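A.B. asks: What would the 3D arrangement of this be:
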Amino acid sequence: MNVKRIVSGIAGLAIGMGVLVLGGPQASAATNFELPFPCGQTWSGQTRTNHSPQLALDLNRGADEGDAVVASASGTVSKVRNEGSTSYGRWIEIDHGSGWTTRYAHLSAQRVSVGQAVSQGQTIGNVGNTGGSTGAHLHFEQLLNGSPQKIKFGGSTILYYGTKDYKSNNKCGGGGETNPYTPEEACGDGYKVIDGANVTGGRVSLLYNASNGYNCVVTIKTTKIGSASDVGSFLEVQGDARTTDRGDYGYYAGPVKKKAPGKCVKWGGNAGSSTYTSAFEHCG
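C.D. replies: Next up is the predicted model:
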């Protein structure tokens, strides 16, 4: 998707003391911002009057710590900061030109550096719980000349004030043949692939994080990449209910994460009608 930047207004002219002075442009129209998550994912967004800043948006979905955060629009990384256990924690700012910037805060990891050019939909970090946060989520802002603005996705202003679900259209409809996401990137820091199976149009992977004891399943598409199509992942701990993430996604389904101390797991997924289901395995 090509990012459109529209600059409105004309420079004013003033002549005084024999000097020609050029006035600055009027506020330009916003870049075509999209939800800062991969195509097809649905996230719950909350705005509230006591938020700081008030026009910021907090984004959540189930077991989202470590999920990929992507650039809302193309631009150049202008800040990569770490405030420790206060404020934004680990955060990133992207400069989109014409005075527009976006901020992504409370990240668990930052995957870009200052001065780096990023494209819309490119992974820049992972959802976390750093800084002054009481639970994993993404704090997101759109700013014009440093001042927070009411957030728009796809040209439409989000709900103020309250909670609403938003489905990502970020980089949908690309149709490319190379998936930019890996299973490790989808599941987050610390996860390593321990098993996998091919389905027609995708690959299902089982990953494990030794530091926190969680299993993770994700299905990475190998066809129809960037276009919303049926794909799913599931994870079932023996003796417990199965958890499934399935929908019309552009790049992958999941991550589905669960602990299974002393138990076996059944895992699998699908791309369209092609499915894979394991036996109960990887016990302990």
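A.B. asks: hey, let's count contacts and neighbours off CA atoms from now on
C.D. replies: OK.
A.B. asks: Can you tell me, leaving aside adjacent residues, what's nearest to Gly89?
C.D. replies: For Gly89, the nearest residue in space outside its immediate sequence neighbours is Gly131; the separation is 3.4 Å by Cα to Cα, 6 or more residues apart in numbering.
A.B. asks: one more to put side by side:
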Amino acid sequence: MRPIRATLIVSTLLLGLFIALPAGPALAAPNFKAPYPCGQRWTYSHHSAEVRLALDFVRADGGGTAGTPVLASAAGTAYNYYQAGGAGNYVVIDHGGGWKTYYFHLASFGVGHGAGVGQGQVIGTTGSTGNSSGAHIHYEQLYNGAGQTISINGQSLAPYPGSYNQKYLTSDNGCSGGGGKYWVDTFANATGYKDAQMNDAQGLLYAGTNYVYCKVWGREVRVGDQFNHWWLRTDLDEVYAGKNGWGAYVSAYYLSRWGNDEARDNNGTVIPNC
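C.D. replies: Here you go, the predicted model:
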């Protein structure tokens, strides 16, 4: 009986040691990026009633907030939800290791429920659904269900401002080299064609923030003294019956930020040739 008793004593001591061990450190957060397209400058604020350390973002570079794409700030699995009296249309991205991000008040969803997403992928469009007084991105970073002070590119945004136009953040999410997409602003709906010679109209690219892949030299588009020979390969928002909206060409004339025969993204990077 004595050997059994000794074994029990040793086991009890070992169990006590395991119980006394402190919990391991929190897993490192993903390298979160801003939840809106490359080159865009937004201002942000925090409302004291928001208990999960959320920030609200609105655009501050002259572009419209409503309808701007909302991007995944890190890779993960996206889930779509709706809450009429609160978040409206919202997306939760599970990044693994206990980390999640939340994106509230979306006008529309851009991914399916349970879909895997990459950093910089469009997950919806900015809106004002639910309990919201105007278009904005309500953004949260959570670890094991608890709100964390928001960090972008490893840098904390604290201390939070209590109103807009005190602090600003320019995005590098989805910039050149990220998935082969270049984010650009267009000032009007643009017809997309099968080639850069304006042959065979395929549909429309809506005004706003859009991605393009590359550029080719083609037929001049001119209005008065404004012109452009570059054509941007992209995917269209509206496709005409019987046509193909993937890989169509839209004139760089419609770029909001650049002049004659220029084709740059919102970050000022020259869009590469196809």
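A.B. asks: quick one: TM-score?
C.D. replies: Here the superposed chains carry a TM-score of 0.61, computed using TM-score structural alignment, normalised by the length of the second structure; 200 aligned residues with a Cα RMSD of 3.8 Å.
A.B. asks: so what's the residue nearest to Gly89 of the first structure up against?
C.D. replies: Taking Cα atoms under 8 Å, 6 or more residues apart in numbering as the definition of contact, the neighbours of Gly131 of the first structure are Glu83, Gly84, Ser85, Thr86, Ser87, Tyr88, Gly89, Arg90, His106.
A.B. asks: Please point out which of those residues the second structure shares.
C.D. replies: Here is what carries over to the second structure from the contacts of Gly131 of the first structure, by both residues aligned by TM-score structural alignment, their matches' Cα atoms under 8 Å: Glu83, Gly84, Thr86, Ser87, Tyr88, Gly89, Arg90, His106.
A.B. asks: Work out for me the element Leu17 of the second structure sits within.
C.D. replies: Element membership of Leu17 of the second structure, judged by DSSP states H and E, is helix 2-20.
A.B. asks: quick one on the thing from earlier: by neighbours, which of the kept ones among the contacts of Gly131 of the first structure wins?
C.D. replies: Counting neighbours by other Cα atoms under 10 Å, His106 leads those with 30 neighbours.
A.B. asks: if I look at it, how far off is Thr130 of the first structure?
C.D. replies: Counting by Cα to Cα, to the nearest Å, the gap from His106 of the first structure to Thr130 of the first structure is 5 Å.
A.B. asks: Can you work out which residues contact both of these two?
C.D. replies: Overlap of the contact sets of His106 of the first structure and Thr130 (by Cα under 8 Å, 6+ apart) consists of Tyr88, Gly89, Arg90, Ala136.
A.B. asks: hang on, the first one packs against Asn129?
C.D. replies: No - distance between Tyr88 of the first structure and Asn129: 9.5 Å, which falls outside the contact criterion (Cα atoms under 8 Å).
A.B. asks: Can you check which residues contact both of these two?
C.D. replies: Taking Cα under 8 Å, 6+ apart as the contact criterion, the common neighbours of Tyr88 of the first structure and Asn129 are His106.
A.B. asks: returning to what we had before: distance to Pro148 of the first structure and secondary structure for the kept ones among the contacts of Gly131 of the first structure - can I get that in a markdown table?
C.D. replies: A markdown table is the format used below for these (distance: Cα to Cα, whole Å; DSSP: H, G, I helix; E, B strand; the rest coil):
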| residue | distance to Pro148 of the first structure | secondary structure |
| --- | --- | --- |
| Glu83 | 20 | coil |
| Gly84 | 23 | coil |
| Thr86 | 20 | coil |
| Ser87 | 16 | coil |
| Tyr88 | 15 | coil |
| Gly89 | 19 | coil |
| Arg90 | 19 | strand |
| His106 | 18 | strand |
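A.B. asks: got a list of what the residue nearest the centre of the second structure touches?
C.D. replies: For the second structure, Leu71 is the residue whose C-alpha lies nearest the centre (Cα atoms, centre = their mean; 1.2 Å). Under the criterion of Cα under 8 Å, 6+ apart, the contact list for Leu71 of the second structure reads Ala34, Pro35, Tyr36, Pro37, Gln119, Gly120, Gln121, Val122, Ile123, Gly124, Asn173.
A.B. asks: Compare those residues with the first structure and list the overlap.
C.D. replies: With both residues aligned by TM-score structural alignment, their matches' Cα under 8 Å as the criterion, the subset of the contacts of Leu71 of the second structure whose aligned partners also touch in the first structure is Pro35, Tyr36, Pro37, Gln119, Gly120, Gln121, Val122, Ile123, Gly124.
A.B. asks: Next step: the contacts of Leu71 of the second structure restricted to strands.
C.D. replies: Val122, Ile123, Gly124 (DSSP state E).
A.B. asks: With respect to Trp258 of the second structure, which of those residues is nearest?
C.D. replies: Sorting these by how near they are to Trp258 of the second structure, with Cα to Cα, puts Val122 at the top with 24.0 Å.
A.B. asks: ok, that closest one - contacts?
C.D. replies: Contact partners of Val122 of the second structure, counting by Cα under 8 Å, 6+ apart, are Pro69, Val70, Leu71, Ala72, Gly110, Val111.
A.B. asks: nearest residue to it other than its sequence neighbours?
C.D. replies: Nearest residue to Val122 of the second structure in three dimensions, chain neighbours excluded: Leu71, at 4.5 Å (Cα to Cα, 6+ apart).
A.B. asks: name the element the residue mapped onto Ser52 of the first structure from the second structure belongs to?
C.D. replies: Using TM-score structural alignment to pair residues, one finds that Ser52 of the first structure aligns to Glu50 in the second structure. Glu50 of the second structure belongs to no helix or strand when elements are defined using DSSP H and E.
A.B. asks: what's the neighbour count on Glu50 of the second structure?
C.D. replies: Under the neighbour criterion other Cα under 10 Å, Glu50 of the second structure is assigned a count of 10.
A.B. asks: Please apply the same query to the one 5 residues further on.
C.D. replies: The local packing count at Leu55 of the second structure equals 23, with neighbours defined by other Cα under 10 Å.
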